[in-house]
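Asks: Turn this into a structure:
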Amino acid sequence: MSSPALPLPPTPSVTTPKIVEVLKPEVKTLERVLVDFVSAGAATLAIAPVVICLIDRSVIENASGRSKSVLASVGTSLKTLFTSPHKFIFSKPFALIYLTYCGTYLSANTVDTISSIRNGTDIKTVTAGPEKFATTSIVNMSLGLVKDRSFARMFGTGSPRPVPAPTFVLFAARDALTIFSSFNVPPLLAPYMPQDMLMKPESWAQFLAPASCQIFSTPLHLLGLDLYNRGNVSWKERCKMIKTNYFPSAMARMCRILPAFGFGGVTNAAVRRSLLETLECR
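Replies: You can find the predicted model right below:
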């Protein structure tokens, strides 16, 4: 006689959990490009292009002998600024300064945006590789050489004439040093900067690197100007001119570079990061 079949235990009901897909809002490329433009424009306004225009002119006039000193040239320019501010702000030198730095910041921002899209990284990622150095150098050199050519012809000695090729080469080398120290060195230098409440390490690096670079780039700048201003002069005379004008020119260029790529670089990075964070939250 077979034993009665035991009842099977009830099959437990299995409830399949609903999979909730959380989609991150798409950050459109056009909006990110707009952020790059706004950040570059804001940074250029923040660097006080009036100050840079004054200093650039004073260094050229001092090196050419049109002014007895850097401070004397700055004083003359300040007098013009206060008596006819509209003429100064809407002048060709001011426009050249704005175009040069806005274009440089925009190129750096664009490289970061393209890199993050291509690699699928955080949209706020800041690069420090050869791609950024090459792009920003080409843009800055191109715009900077146009600016320097115009400044040398406007504020140099003698009648306007073609700028010699060696001067272009020296200016290009000067700009390459400045770009490298302004966009590539700060991210590498930041980990070694002090940690305090006054400024972030990134900000310390952004101020220190380009300012220190002027120690090496100022002789290139002065030699390039001298080759334009004095065609047939011995190298001994050129070295004497560089030695005489080195300290005031280096100090002036440091004061110029701090707003240009120090404070301007910090402003560009801060504005861009803030706007991109806003896009992420949308």
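
Asks: Every contact and neighbour count from this point should use C-alpha atoms.
Replies: Noted.

Asks: nearest residue to residue 41 other than its sequence neighbours?
Replies: residue 102 (5.8 Å; C-alpha to C-alpha, 6 or more residues apart in numbering).

Asks: isn't the one you found right up against residue 38?
Replies: No - counting by C-alpha atoms under 8 Å, residue 102 sits too far from residue 38 to count as a contact (9.7 Å).

Asks: returning to what we had before: now the residue nearest to residue 41, what's its secondary structure?
Replies: Using DSSP: H, G, I helix; E, B strand; the rest coil, the secondary structure recorded for residue 102 is helix.

Asks: who touches residue 256 in this structure?
Replies: Counting by C-alpha atoms under 8 Å, 6 or more residues apart in numbering, residue 256 touches 51, 52, 55, 56.

Asks: you'd agree the second one is up against residue 260?
Replies: Yes - the pair formed by residue 52 and residue 260 meets the contact definition of C-alpha under 8 Å, at 7.4 Å.

Asks: Of the two, give the one with the bigger neighbour count.
Replies: Each of residue 52 and residue 260 had its neighbours counted (other C-alpha atoms under 10 Å), and the higher figure belongs to residue 260 (27 against 22).

Asks: In this structure that one contacts residue 50, no?
Replies: No - counting by C-alpha under 8 Å, residue 260 stays clear of residue 50, with 10.9 Å between them.

Asks: Enumerate every residue touching the closest residue to residue 111 other than its chain neighbours.
Replies: The shortest distance from residue 111 to any residue other than its chain neighbours is 6.0 Å, reached at residue 132 (C-alpha to C-alpha, 6+ apart). Residues in contact with residue 132 (C-alpha under 8 Å, 6+ apart) are 108, 111, 112, 183, 184.

Asks: Name the nearest of these relative to residue 280.
Replies: Nearest to residue 280 among the contacts of residue 132, counting by C-alpha to C-alpha, is residue 112 at 16.1 Å.

Asks: and this one, so I can compare the two:
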Amino acid sequence: MSTAKPRSNSDVITTGSRSADSQPSSATLHHEHVPLSHTLAAEAASAFASAGLVAPIITIIDSAIFRNASGTEPLFAGLASGARTFVTRPFHFIRQPACLFMFGVYAGTYLTANTIQSVCDYEGWDWFYPKFVGTSIANVGLCVAKDVCFTRWFGSGKARPVPWSSFALYTSRDCLTIFASFNLPAILSQKMTTSWGIDKRPADIAAQLLTPCAVQFISTPMHLLGMDLYNRPAAQASERGAFIAREYGKSTSARIGRIFAAFGIGGVANQYFRHNLKGWLHKVHGSG
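Replies: As a prediction, this is how the structure comes out:
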């Protein structure tokens, strides 16, 4: 039986630091008499609610980025068009394949992270590496599949196979984002609490909001190049460099917005739903 210090139920979607905080205590083993099936149902509800909250926002931003990269519609016009459709015809918007696909991407990501952590807590295992690896596989796979579809739906010209180079760039981009969303927040939060004297809860939230956004300055060129390889297969290296330089500023800003929604707002929402649903379960089962 583990004797590490107790953890709170306020875990964000990040993996946490690999310290005593990442180990379940004897009090949290078996979730204090809450059946695992009930806990997993709460984790699924948290994942679906969080994904539903952010999917429309991310869909608007992503579709505008892809249309802009293909030259079919300027970025800000695409953002305005998507927002207008969502506001005036919300039920039509959320039934579109792009929005449904986006919901699936983030529901799958949050559900994987939540489930792995709860199962590991239930069994008394350290969830740091299982959660990171499992969530990385889920998110990268889902995001690359989504980007292949978006590239075809919103790209220019007749639909054609997406080149392997685009697959590789999308995968590298997502690995960076996952690392910044699931590992770096814990490191930054610990730095903020130990060196800057910030309380743990606000440090967790601030780190969760900041790190996924900051990495977009590095990953956006990968995203742009992956799209350009599909849209202009015969372009020269100098032409691709000029395209990335021209689109970098506004595309980075747009991707910061989508990542802020996906792993900032979505991560904090997931934290909120998990904390409250688990608290309710503990009360129902007489262990709160």
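
Asks: quick revisit: dump the contacts of residue 256 of structure 1 into TSV; add distance to residue 144 of structure 1 and secondary structure as well.
Replies: What follows is these, written out as TSV (distance: C-alpha to C-alpha, whole Å; DSSP: H, G, I helix; E, B strand; the rest coil):
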residue	distance to residue 144 of structure 1	secondary structure
51	17	helix
52	13	helix
55	15	helix
56	12	helix
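
Asks: Redo the residues you listed as CSV? Include distance to residue 84 of structure 1.
Replies: As requested, those are exported to CSV (distance: C-alpha to C-alpha, whole Å):
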residue, distance to residue 84 of structure 1
51, 16
52, 18
55, 18
56, 19
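
Asks: right, and out of those, which lies closest to residue 95 of structure 1?
Replies: residue 52 (11.6 Å).

Asks: and the closest one, what pairs with it in structure 2?
Replies: Residue 52 of structure 1 maps onto residue 58 in structure 2 when the alignment is built from TM-score structural alignment.

Asks: same check, this time on residue 86 of structure 1
Replies: Taking TM-score structural alignment as the criterion, the aligned counterpart of residue 86 of structure 1 in structure 2 is residue 91.

Asks: quick one: secondary structure of that match?
Replies: Of the three states, residue 91 of structure 2 takes helix according to three-state DSSP.

Asks: what's the distance between it and residue 51 of structure 2?
Replies: Between residue 91 of structure 2 and residue 51 of structure 2 the computed distance is 16 Å (C-alpha to C-alpha, to the nearest Å).

Asks: Tell me which of these two has more neighbours.
Replies: Neighbours around residue 91 of structure 2 and residue 51, counted as other C-alpha under 10 Å, are more numerous at residue 51. The numbers are 28 against 11.

Asks: Now do the helices in structure 2.
Replies: According to DSSP state H, structure 2 carries its helices in the segments 36-70, 75-88, 90-94, 97-123, 128-154, 164-182, 184-194, 200-214, 216-231, 237-259, 266-284.

Asks: after superposition, how close is the third one to structure 1?
Replies: This means helix 90-94 of structure 2. If you overlay the two and look at helix 90-94 of structure 2, the average distance to its match in structure 1 is 2.1 Å (mean C-alpha distance after the TM-score superposition for structure 1).

Asks: Same check for the contacts of residue 132 of structure 1, but in structure 2.
Replies: Of the contacts of residue 132 of structure 1, the subset whose aligned partners also make contact in structure 2 (criterion: both residues aligned by TM-score structural alignment, their matches' C-alpha atoms under 8 Å) comprises 108, 111, 112.

Asks: Give me the aligned partner of residue 214 of structure 1 over in structure 2.
Replies: Under the alignment defined by TM-score structural alignment, residue 214 of structure 1 corresponds to residue 216 in structure 2.

Asks: Tell me who's in contact with the residue nearest to residue 208 of structure 1 when sequence neighbours are not counted.
Replies: Nearest residue to residue 208 of structure 1 in three dimensions, chain neighbours excluded: residue 262, at 7.7 Å (C-alpha to C-alpha, 6+ apart). If you count contacts by C-alpha under 8 Å, 6+ apart, residue 262 of structure 1 has them with 182, 203, 206, 207, 208, 210, 211.

Asks: Tell me which residue of structure 2 lines up with residue 262 of structure 1.
Replies: The pairwise alignment with structure 2 assigns residue 262 of structure 1 to residue 264, based on TM-score structural alignment.

Asks: What's the separation between that match and residue 193 of structure 2?
Replies: With distances taken as C-alpha to C-alpha, residue 264 of structure 2 is found 19 Å from residue 193 of structure 2.
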